[in-house]
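K.L.:
Prediction below, plus the sequence it came from.
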Amino acid sequence: MNILVLFPLLFFLCTIFAGYWYKLVSAIVPAPYLDEVFHLRQAQAYCDGKLSQWDPKITTPPGLYVLSIPLRWVGDGCTVYNLRAVNMGLLGAVGIVAHWILELRRANGTTPRNSLTQALNDAHSAFNITLFPLLFFFSGLYYTDIASTLLVLSFYWCYMAESSKAKLFSPSQIAWALCSLTIRQTNIFWVAVFPAGLTVISTLQHSPAGARRRDSESLMQLSSRVLKQAWTEGSVYDPPIIEATLEDYLLTTASIIVATLRNLRRVVPALLQYGFILGIFACFVLWNGGVVLGDKSNHVATIHLPQMLYIWPYFVFFSFPLMLPSALRLALHLLSRAPGLSPRSKEAKTNLPRLCIFAAFSAIAALVIRVNTIVHPFTLADNRHYMFYVFRILLRNGFTKYGAAPTYVLCAYLSINALGGSEASEIPRKEEKCVKKGQDIAKQTATRSDGSCNASFVIVWLASTALSLVTAPLVEPRYFIIPWVVWRLHVPAYRFAATSGRNPTHALQEHDHRLWLETLWFFAINAATGYMFLYRGFSWPQEPGNIQRFMW
């Protein structure tokens, strides 16, 4: 098969799968379900021209409803069936824009440019993003998540396409940003704060020679050199993730702050358009008297730090296939320290977790759990959502509640490390047979990709993610969709060595095999959650005759 036809084939399959799911949902659950009751009713009011009518239970802006108005002139008009089809179509658009972003990363030099293998990896990754269970599930219902994701990705694509152009104001970026805010208010962090952070990094100079600690250089000497260069040269200390330790992240943050203060005349003009977007959003908040539009009593902003703990098991659960190299490297590292096996390799600087740092972060996580755990009334009042059962387990006793702290830290390490790829040189070379075998497999199957990220990206992404989550008292898996999609777009692919030289199947032999496992895993989750939603309904005693269904 010609590899060039795989991209349209994959998206044809995406349309087929999404269409099949949409048909099943519409046949078995024809009436509006749960939040659809509010969204569909509001969309139908807009279709009828009643633009001043507003349901006070709806918290998000009316962008999706405006987008659906043209359906009034199509077929039966704005029926439940037709309105649900909007998200089915938008899901394919998410995949297309995700593929454009991956292509731009390659064209901009952050991934290999002329590799057919990488092009295939890009298409497969974009396809997998459309299969992401939280997106795929809601492609059969009328919710705002897919439209929100699409508009944020469209903004990010526009930002990347124009990143090499010196523009103080980009009308296209501003337009996409404002459109995304008509769907969901928290998108402000992804269309203003996130690009502003990336713009600061790109505006400042990078010092490749200063990105690594020199031989025999102490941490104090490194810190002094980095901060001096940041002030005198405006350079950012920005090591690759695969080598970055906690100290490196702190130094990167400090160097960004110092270099920014030293170069305000260059940085401030580059941030004007994001300040403009923030200003418009601030005006909306003042006019509205708050961030949410309706149901304000149940959506009061508050500091909820455990959100930044819950997100990591979420990432690992859905994306463990992409974390297998990091997990293998960590396992080999632990085996190399076991009694009877050879000592640790000292050939290269690594970011493998140190016990003292791991214990300290686990203690901090436990403290956050102790003083800031918030259980929203909705969480334990509705057994139709999977989070109800997750929190019942977490809150069962102190052991499960606080014992989860090390798990959060480990999952965070694996998630962040996945952005950096892996280097075979970091795997111990002189182990006993069991370790040697695993090392050989890792060395022969994968090498670090040029598409890996640096510490500065992690800092900006973490800051944007935290700002979008920690003010929400409700733990909702859908809130993690955009952080996951942005993270997923930056996970580098691995090139697997072909065994028979260049031939018509060479690109497939070098294809990142983790992507196939990710595809199968997403299919399995979608099949399981789809089955539970459609065929495992139950009834509440207080609502006899009404079928309740499990969903995210």
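P.N.:
Sure, I can see it. Numbering: from 1, shown residues only.

K.L.:
Every contact and neighbour count from this point should use C-alpha atoms.
P.N.:
OK.

K.L.:
elements contacting the host helix or strand of F391?
P.N.:
Following DSSP states H and E, one finds F391 within helix 386-394. Other elements packing on helix 386-394 under the criterion 3 or more C-alpha pairs under 8 Å, 6 or more residues apart in numbering; DSSP states H and E are helix 398-417.

K.L.:
and the next element down the chain from the helix it packs on?
P.N.:
helix 433-445.

K.L.:
List the buried residues in that next one.
P.N.:
V435, K436, G438, Q439, A442, T445 (16 or more other C-alpha atoms under 10 Å).

K.L.:
Mind putting those residues into TSV with distance to F361?
P.N.:
As requested, these are exported to TSV (distance: C-alpha to C-alpha, whole Å):
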residue	distance to F361
V435	28
K436	31
G438	29
Q439	29
A442	29
T445	32
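
K.L.:
Select, from those residues, the two members most distant in space.
P.N.:
Put simply, by C-alpha to C-alpha the two of the buried residues of helix 433-445 set farthest apart are V435 and T445, 15.6 Å from each other.

K.L.:
Now that I311 has come up, it's in contact with F480, right?
P.N.:
Yes: with contact defined as C-alpha atoms under 8 Å, I311 reaches F480; the gap is 6.9 Å.

K.L.:
Where is the longest helix in the chain?
P.N.:
Taking DSSP state H as the criterion, the chain has its longest helix at helix 307-336.

K.L.:
and the angle from the helix or strand following that helix to helix 398-417?
P.N.:
Per DSSP H and E, the first helix or strand lying C-terminal to helix 307-336 is helix 355-372. Computed by axes from the mean of the first three to the mean of the last three C-alpha atoms, to 10 degrees, the angle separating helix 355-372 from helix 398-417 equals 120 degrees.

K.L.:
Any chance you could list what contacts helix 355-372?
P.N.:
I303, H304, L305, P306, L309, K401, Y402, A405, P406, Y408, V409 (C-alpha atoms under 8 Å, 6 or more residues apart in numbering).

K.L.:
put this beside the first:
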Amino acid sequence: MAHKAIEILSPLIFFAASIPIFNKLYGTTQSVIDEEFHLRQGLHYCHKRFSEWDPKITTFPGLYIASIIVIPFDMCNVYGLRLVSLLASTCNVYLIFKIRERATPLQRNSLVLAIESMSISLLPPLYFFSHLYYTDVLSMTFFLAMYYYWSKRSHGISAIFGAFSVLVRQTNIVWVVLLLGVCFLDELIEMYAYRKGIKRKSTISLCSVKTIASIASSWGVVLQSIVNTLKLFYGYITVMVVFVAFVVSNGSIVVGDKSAHEATLHVPQIFYFGLFTLIFGAPVLFEKARETLRTLTKSKKFYAASLIIFLIVVRYNTMAHPYLLADNRHYTFYIWNRFYGKYEWFRFVIVPLYVLALKVIQLSMAHLSSGFQLMFWVSCFTALCCQKLLEVRYFLIPFMILRLNLKIRNRRYIIFELVWNLSINILTFMIFFKKEIYWSNYSEPQRIIW
């Protein structure tokens, strides 16, 4: 009974604690950067003007459709639309609680789960957008719902939430494919182990060339796995087929303004994601980072080879989107112009940290199935390395996948994480409220956000 009460109370406490910040931000400004396009479109849908569409918007209309829920409360205004994000963020607390509860069945301490779910929901870039009208928070909510039901093997419901997540942000199709891919690979390993008489499936690694060659040569196993996947996981496949049909008919994954979002191979994005993970996961990844350093010092050839490859990639594939160079309302602008863009040597000096970060991620997921690990990296590469713009919001879902699957040995790290996230949030909100930037084409002062 106490467990259920804490499960319900933790989102409510999160919501109540966020309202003062939400109100202060609302009182400070009525529009933040691209929010002006989202708000305008949201108001169209809120007032049932469904034929109106802003060509500057590049995402599907999921956010605006969901915003119809404010109509009965007579809240078709900026405050009401932004409240959709805060409510979605509150749902995230509950969903994270349920997912971590399943991921740590032997450590079901209700209070620890409540603190952890709130701490993860306070991930600074995600939490900041909980107070604005952007697609990111609702996108995360539908992803978490999809992931939760997938973990419960309720694949029909999971696929429905997957469709909703794509309707909010079309790049979420990558994460639908991830879950389908894991289902297929798990089915493949199951069939392969049965045919070969292997009792311990965990010993079958999809990272082994010999194993992959052996599986590929077993045509009966592969075909039966495909048939089983089509039978059992048709919901995800339906979402994929409909999405592919849209891309073919539209000529692009982007809705509206396609010129600023053309597909480009940009491999360093995966390095930036590694750095993002080290920074925001520092409290819970500290032990794993120490273990990684010991591993790398023992594997000098691997470390040296990785450094050389990463240096070549940085030298020949580093890109800077015009938005990154011109928009001083984002932290990435300052990071790039004061370090990466100003000092070319900085791009190379930081490479060892990239190697460390990606190795930390790999070791942190070592307890998961080889199919999950393989699909995670394939999905991260697809989602991140096919776009030119450096944007921290793109890293939110892959970071969340990692964080939801972490094994945390010491509960103190969760407290450290909570303090860490709270501290960064306090700092970024202070900067937002105090720092004003004046643009000639805007009458109101602009502010710095993630």
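P.N.:
Looks like it arrived, so ask away. Keep in mind the model is a prediction, meaning the values are calculated, not measured.

K.L.:
I311 and F480 of the first structure - which one has more neighbours?
P.N.:
I311 (23 against 19; other C-alpha atoms under 10 Å).

K.L.:
Show me what the more buried one aligns to in the second structure.
P.N.:
For I311 of the first structure, the aligned residue in the second structure is F273 (criterion: TM-score structural alignment).

K.L.:
Grab the nearest non-local neighbour of that match.
P.N.:
Among residues not flanking F273 of the second structure along the chain, F395 sits closest, at 6.0 Å (C-alpha to C-alpha, 6 or more residues apart in numbering).

K.L.:
is it true that the one you found touches F271?
P.N.:
No: F395 of the second structure is beyond contact range of F271, at 11.0 Å (criterion: C-alpha under 8 Å).

K.L.:
what about I303 of the first structure, is that helix, strand or coil?
P.N.:
coil (DSSP: H, G, I helix; E, B strand; the rest coil).

K.L.:
Tell me which helix or strand the closest residue to it other than its chain neighbours sits in.
P.N.:
Nearest non-adjacent residue to I303 of the first structure, counting by C-alpha to C-alpha, 6+ apart: T471, 4.9 Å away. Under the assignment given by DSSP H and E, T471 of the first structure is not contained in any helix or strand.

K.L.:
Matching T471 of the first structure against the second structure, which residue comes up?
P.N.:
Using TM-score structural alignment, T471 of the first structure pairs with C386 in the second structure.

K.L.:
Please indicate which of the contacts of helix 355-372 of the first structure are buried?
P.N.:
If we count by 16+ other C-alpha under 10 Å, the contacts of helix 355-372 of the first structure have these buried: H304, L305, P306, L309, K401, Y402, A405, P406, Y408, V409.

K.L.:
Out of those, which two sit at the greatest distance?
P.N.:
Going by C-alpha to C-alpha, the pair spanning those furthest: H304 and P406, at 19.0 Å.

K.L.:
hang on, the match of T471 of the first structure packs against A263?
P.N.:
Yes: between C386 of the second structure and A263 a contact is recorded at 5.3 Å, counting by C-alpha under 8 Å.

K.L.:
any idea how far the residue nearest to F273 of the second structure lies from V242 of the second structure?
P.N.:
For F395 of the second structure, the distance to V242 of the second structure equals 25 Å [C-alpha to C-alpha, to the nearest Å].

K.L.:
Please apply the same query to I198 of the second structure.
P.N.:
For I198 of the second structure, the distance to V242 of the second structure - C-alpha to C-alpha - is 38 Å.

K.L.:
The two: which has the busier surroundings?
P.N.:
Neighbour totals were compared for I198 of the second structure and V242, and I198 leads with 14 against 11 (other C-alpha under 10 Å).

K.L.:
Excluding sequence neighbours, find me the nearest residue to the most centrally placed residue in the first structure.
P.N.:
The first structure has W484 as the residue nearest its centroid, 1.6 Å off, counting by C-alpha atoms, centre = their mean. Excluding the flanking residues, the one nearest W484 of the first structure by C-alpha to C-alpha, 6+ apart is F315, at 7.0 Å.

K.L.:
dump the residue contacts of the one you found.
P.N.:
With contact taken as C-alpha under 8 Å, 6+ apart, F315 of the first structure is in contact with C411, S415, W484.

K.L.:
What does the last one correspond to in the second structure?
P.N.:
By that I understand W484 of the first structure. Under TM-score structural alignment, W484 of the first structure pairs with F399 in the second structure.

K.L.:
For that match, what is the enclosing helix or strand?
P.N.:
helix 396-404.

K.L.:
Against which helices or strands is that helix packed?
P.N.:
By 3+ C-alpha pairs under 8 Å, 6+ apart, helix 396-404 of the second structure packs against helix 78-103.

K.L.:
mean deviation of the helix it packs on from the first structure?
P.N.:
Compared with the first structure after the fit, helix 78-103 of the second structure shows a mean deviation of 1.2 Å (mean C-alpha distance after the TM-score superposition for the first structure).

K.L.:
Where in the first structure does that helix fall?
P.N.:
Using TM-score structural alignment, helix 78-103 of the second structure lines up with residues 80-105 of the first structure.

K.L.:
For whichever strand or helix holds L39 of the second structure, name the packing helices and strands.
P.N.:
According to DSSP H and E, L39 of the second structure maps onto helix 35-46. Counting contacts by 3+ C-alpha pairs under 8 Å, 6+ apart, helix 35-46 of the second structure is packed against helix 62-66, helix 78-103.

K.L.:
Need those in TSV (columns: mean neighbour count and distance to S443 of the second structure).
P.N.:
Supplementary listing: those in TSV, determined by neighbours: other C-alpha atoms under 10 Å; distance: least, C-alpha to C-alpha, whole Å:
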stretch	mean neighbour count	distance to S443 of the second structure
helix 62-66	21	26
helix 78-103	22	18
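
K.L.:
Using JSON lines, please lay out these together with distance to Y127 of the second structure.
P.N.:
Below are these laid out as JSON lines (distance: least, C-alpha to C-alpha, whole Å):
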{"stretch": "helix 62-66", "distance to Y127 of the second structure": "17"}
{"stretch": "helix 78-103", "distance to Y127 of the second structure": "8"}
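
K.L.:
do you know which of the ones you listed lies nearest E35 of the second structure?
P.N.:
helix 78-103 (9.8 Å).

K.L.:
Would you mind giving the orientation angle of that closest one with respect to helix 35-46?
P.N.:
90 degrees.

K.L.:
For the helix or strand following helix 78-103 of the second structure, could you pull out the residues that count as buried?
P.N.:
With elements assigned by DSSP H and E, the helix or strand that comes after helix 78-103 of the second structure is helix 110-121. Buried residues in helix 110-121 of the second structure, counted by 16+ other C-alpha under 10 Å: S110, V112, L113, A114, I115, E116, S117, M118, S119, I120, S121.
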